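>>> A structural model of the following input is requested.
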Amino acid sequence: MYETLVFSVVYISFLFLLYRRSETRPAFVATWNAPSDVCSKKYKIDLQLKSFRIAENENASFRGKDVVLFYEPLPGLYPKYLSNGTALNGGIPQRVPIEHHVQKVANDLSHLVPAKNFAGKGVIDWESWRPIFQRNTFEPDKLVYINESRKLAKTLYPNWNSSMIDKMAKTMFEESARELMVNTLKIVQDLRPRGEWGFYGFPRCFNYQIDEDECHKDTIELNDQLHWLFRVSTSLFPSIYLSSKFPSSTSRQKRVQGILNETLRVQSLYSTPRTPMYSYTTYRYTDSNKFYLKEDLINTIGQSFDAGMDGVMLWDSSKNFESRQDCESLQNYIESTLGPLVKSITNFAEKCSTVNCNGHGKCVRNSWMETSGVQMLISRNVYNFENYKCRCYEAWKGVHCNERG
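Coordinates of the predicted model:
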């Protein structure tokens, strides 16, 4: 009797493991992450996102089963300086009591993500300071974190010279920032283990010059110093927002290429092969708020697919949902431009995965940075997969992912 019970448990465990190793992911998914619930609740305007294969939270809520986005100071006790100079939660990472922070993260998660089986994208958006000390010297509004860190080091070591103070300020800041971010990810992963957790905007590229299609060597070296962040993240969320200041579609295309290429590099070096990558994009130019031209939807969403991202996160600001006209304008844009393009790319990705990769991998374009890739194919409604190779999911291998790994 006992032997039979043991055998049954082992057999069931084996079947479960086999199932887990055989399950696949969507070939490409677009997830809505905009506070558009006002359109349906206040103005009775349904954006019909699902008809265009855009995943969204139930009732168009900003937080739900598909995606949860935490703005600072959530979750926990995120330290920052307000515009009036007031220090929130100590102002700098060195002043945050880590045990209190961890408890606050757990409480915030319990309140804002109550479903313990949450399996969506969990995104933490902390942008007031950069975890690499040197990076805070490049932006005027972040110099306060350099100065306050030096003041703290000087208080602790009043007899040290300026060079020693600078080194200690850097060490204390970076160690504390690392402890804060790593512990935040660990606690949310422990409490909601099925979620895909990461910080918004990492890795960054800072390729803001015209036609700059790769990250500067210094940026790459600083990203490498963040290996600890990429290793503990269970998802990567690079940001590929576009400004119309770039004078041509080609220059905007290259801007995105640099960020995506750096994401691929970081994932290959520091993440597991299964770590998903979702590009955070929008559909409005950041400097004018006008809707993207179709070519820039291709440059962002299309290039993300071609490069091998697992999907895109479609973000927008609450300031763009303040009137009925705002909702109607977006509804028209989704129906005429954004929606059909997302649906075409998603259908293409799914068919390519099924035909080329036997449903056990996703398609990635060969030499994706050299051509417009999926643009020509979807504009002609042509399903030609010859320029795509397979990147197999876990437990599968082979050119067409038809062999057990």
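>>> switch to C-alpha atoms for all contacts and neighbour counts from now on
Will do.
>>> For Val364, list the residues it contacts.
Phe305, Asp306, Ala307, Gly308, Tyr388, Lys389, Cys390, Arg391 (Cα atoms under 8 Å, 6 or more residues apart in numbering).
>>> Next, it: secondary structure please.
strand (DSSP: H, G, I helix; E, B strand; the rest coil).
>>> any idea how far it is from Cys357?
11 Å (Cα to Cα, to the nearest Å).
>>> what's the overlap in contacts for the two?
Shared contacts of Val364 and Cys357, counting by Cα under 8 Å, 6+ apart, come down to Cys390.
>>> rewinding a little: type out the ChimeraX command that picks the buried ones from the contacts of Val364.
In ChimeraX syntax, the buried subset of the contacts of Val364 is picked out as below (16 or more other Cα atoms under 10 Å):
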select :305,306,307,308,388,389,390,391
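>>> And the contacts of Val364, which is closest to Glu196?
Closest approach to Glu196 among those (Cα to Cα): Gly308, at 17.2 Å.
>>> Skip the chain neighbours and tell me the closest residue to the closest one.
Spatial nearest neighbour of Gly308, excluding adjacent residues (Cα to Cα, 6 or more residues apart in numbering): Val364 at 5.0 Å.
>>> roughly how far apart are the one you found and Leu297?
In terms of Cα to Cα, Val364 sits 18 Å off from Leu297.
>>> wait, isn't Ala153 in contact with Ala169?
Yes. Using Cα atoms under 8 Å, Ala153 is in contact with Ala169, at 5.5 Å.
>>> Alongside the first, I'd like the structure of this one:
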Amino acid sequence: MIYTSYTFTLLCLCTIKLGWSLKHGPDPLIPNKPFIIVWNAPTQDCKSKYNVDLDLSLFDIVLNQNETFSGQNITIFYTLMLGFYPYYGDDGTPVHGGIPQNSSLGAHLLKALKDIEFYIPDKNFNRLAVIDWEAWRPLWIRNWDKKEIYRTESEKLVKEHHIDWTPEQVDREAQVEFEQAAQAFMVQTLQLGRILRPRGLWGFYGFPSCYNNNFKNSSFNYTGQCPEVEVQRNDRLKWLWKESTALYPDIYLEKKMKYTDKVLKYVRYRVKEALRVSEEATNDSIPVLPYARVVYTYTMEFLTKDDLIHTIGESAALGVSGIVLWGDHEYSRSESSCRMVKSYIDRILGQYITNVTSAVALCSQNLCSGHGRCARRDADSKAHLHLNPERFRIKPNTGQFGPSFLLQGDIGKEDIAAMAAQFLCNCYSGWEGPQCKKQMGQR
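The predicted structure follows:
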């Protein structure tokens, strides 16, 4: 594997400390697969309507039966799919009370119970359960622009009950009432999901966020770092991280970022913030699975190879559990779009996925005894988990059976030494030590 131009012995390197602490890491979501890639796009029409077979399962991409948004591997609960989520429509019409403090939490939970049992009938469901609520944010200060309506309507509600209060009193009370109700809706919905499907990986899409979107401002040097105030605000959401059993930040790329050095900075700090939150959430870290797209947002223009490395590769090197590749119906809107997706998978994406997932697995096996996941020693280094092209070949499978790509080659001692120079082990539960060889409780 290629990591740096220098190597050290494995023995001495295992004592080097990482720039940030690592607790026990999340166990692999699939046995022996420390890094998975989830395909979450409704592309079944490509086969049924246009006879274009994407054959995604051969790329170690986990998909639902019929490639739908809900199923045995991943279920996304959109706005109208889970309970009575309160929000305002685009025309300002309140739905289910509009604001959480004006809605019945009890009625919501009763409906949510039925919805969870309908969309996830398997009581032993142990995959991704993602709640996608984007109308409002649980922290008052983060409801700006189109979300400002949740603040103004909250203030109106307080004024109705306290007509003699000053604007400052109204604002303070409105904030308290909104945040308490928002927290109750989110926490108790997660708790219900965990009670009904306790093995599911429950979390909210887009949380945590880093709010490092100021790459659009060309008047200053973009660092990608999360504003300190936003890190502090994320710390105020510890109640959310404590109840979540997975985190699903997004690392979608806008087209204007293409061919710039901003992509790597943007993704790196968003993933690092999610990992920070994950470590502080509970005694052991919870899985982080960033949401990514294989196209730039609002286009059907596919990511460059460099931007695949900056999204999938960067996330893998930082030590997340996997990535969710989200897509919409544009992928299967026509035979042409289906063939575009298939071509990208066959020519670029499939090979890169095979490369990264194989490299992560080899690192786990050789550095962590198969009992841990590799993560960069220095989170800001340029090290990636890629196969050494001098020792490995990824070739298309021309036969009728087996995976679409065949991996040929063996890892060498110099690869393991190079790996150890740049990566350390984040042990799974029950294991400890620099190489995760020791079972906890053993002398």
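>>> Just give the TM-score of the two.
The TM-score (TM-score structural alignment, normalised by the length of the first structure) is 0.90; 383 aligned residues with a Cα RMSD of 1.9 Å.
>>> Narrow the contacts of Val364 of the first structure to those in helices?
Members of the contacts of Val364 of the first structure lying in helices (criterion: DSSP state H): Phe305, Asp306, Ala307.
>>> Could you find the counterpart of Leu318 of the second structure in the first structure?
Mapped onto the first structure by TM-score structural alignment, Leu318 of the second structure lines up with Ala307.
>>> List the contacts of Leu253 of the second structure.
Val263, Arg293, Val295, Tyr296, Thr297.
>>> Show me what it lines up with in the first structure.
By TM-score structural alignment, Leu253 of the second structure lines up with Leu242.
>>> so its match sits in a strand?
No. Per three-state DSSP, Leu242 of the first structure lies outside any strand segment and is coil.
>>> What range does stretch 54-66 of the first structure cover in the second structure?
Taking TM-score structural alignment, stretch 54-66 of the first structure hits residues 61-73 over in the second structure.
>>> doesn't Gln134 make contact with Leu143 of the first structure?
No. If you go by Cα under 8 Å, Leu143 of the first structure and Gln134 don't touch, sitting 9.9 Å apart.
>>> of these two, who's got more company?
Leu143 (17 against 13; other Cα atoms under 10 Å).
>>> Please identify the helix or strand for that one.
Assigned by DSSP states H and E, Leu143 of the first structure belongs to helix 143-156.
>>> contacting residues around the alignment partner in the first structure of Glu173 of the second structure?
Alignment note: Glu173 of the second structure maps to Met168 in the first structure; criterion TM-score structural alignment. Neighbour list for Met168 of the first structure: Arg150, Ala153 [criterion: Cα under 8 Å, 6+ apart].
>>> now swap in Cys425 of the second structure and tell me
By Cα under 8 Å, 6+ apart, the neighbours of Cys425 of the second structure are Ser364, Leu367, Cys368, Gly372, Arg373, Cys374, Ala375, Pro434, Gln435, Cys436.
>>> That one pairs with which position in the first structure?
Using TM-score structural alignment, Cys425 of the second structure sits opposite Cys390 in the first structure.
>>> matching residues in the first structure for stretch 196-208 of the second structure?
Under TM-score structural alignment, the match for stretch 196-208 of the second structure is residues 191-203.
>>> can you list contacts of the matching stretch?
If you take Cα under 8 Å, 6+ apart as the criterion, stretch 191-203 of the first structure is touched by 106, 116-126, 185, 188-189, 223, 233-239, 259, 262-263, 266, 276, 280.
>>> In strands only, show me those.
Lys121, Gly122, Val123, Ile124, Asp125, Tyr280 (DSSP state E).
>>> neighbour-wise, which of those residues leads?
In these, the most neighbours by other Cα under 10 Å go to Gly122, 29 neighbours.
>>> ok, now how distant is the equivalent of it over in the second structure from Ser57 of the second structure?
Counting by TM-score structural alignment, Gly122 of the first structure lines up with Ala129 in the second structure. Separation of Ala129 of the second structure from Ser57 of the second structure (Cα to Cα) stands at 20 Å.
>>> try Cys363 of the second structure
Taken as Cα to Cα, the span from Cys363 of the second structure to Ser57 of the second structure is 23 Å.
>>> ok, now which ones touch the spatially most central residue of the first structure?
Geometric centre of the first structure, nearest residue: Phe237, 1.5 Å, by Cα atoms, centre = their mean. Contacts for Phe237 of the first structure (Cα under 8 Å, 6+ apart) come out as Val123, Gly198, Phe199, Tyr200, Gly201, Phe202, Pro203, Met277, Tyr278, Ser279, Tyr280.
>>> Just these: which are in helices?
Reading helices off the contacts of Phe237 of the first structure, I find no matches (DSSP H).
>>> Nearest to Ala55 of the first structure among these?
When these are compared against Ala55 of the first structure (criterion: Cα to Cα), the nearest one is Tyr278, at 13.3 Å.
>>> corresponding residue for the closest one in the second structure?
That one, Tyr278 of the first structure, aligns with Leu289 by TM-score structural alignment.
>>> How many residues are close by its match?
Neighbours of Leu289 of the second structure (other Cα under 10 Å): 27.
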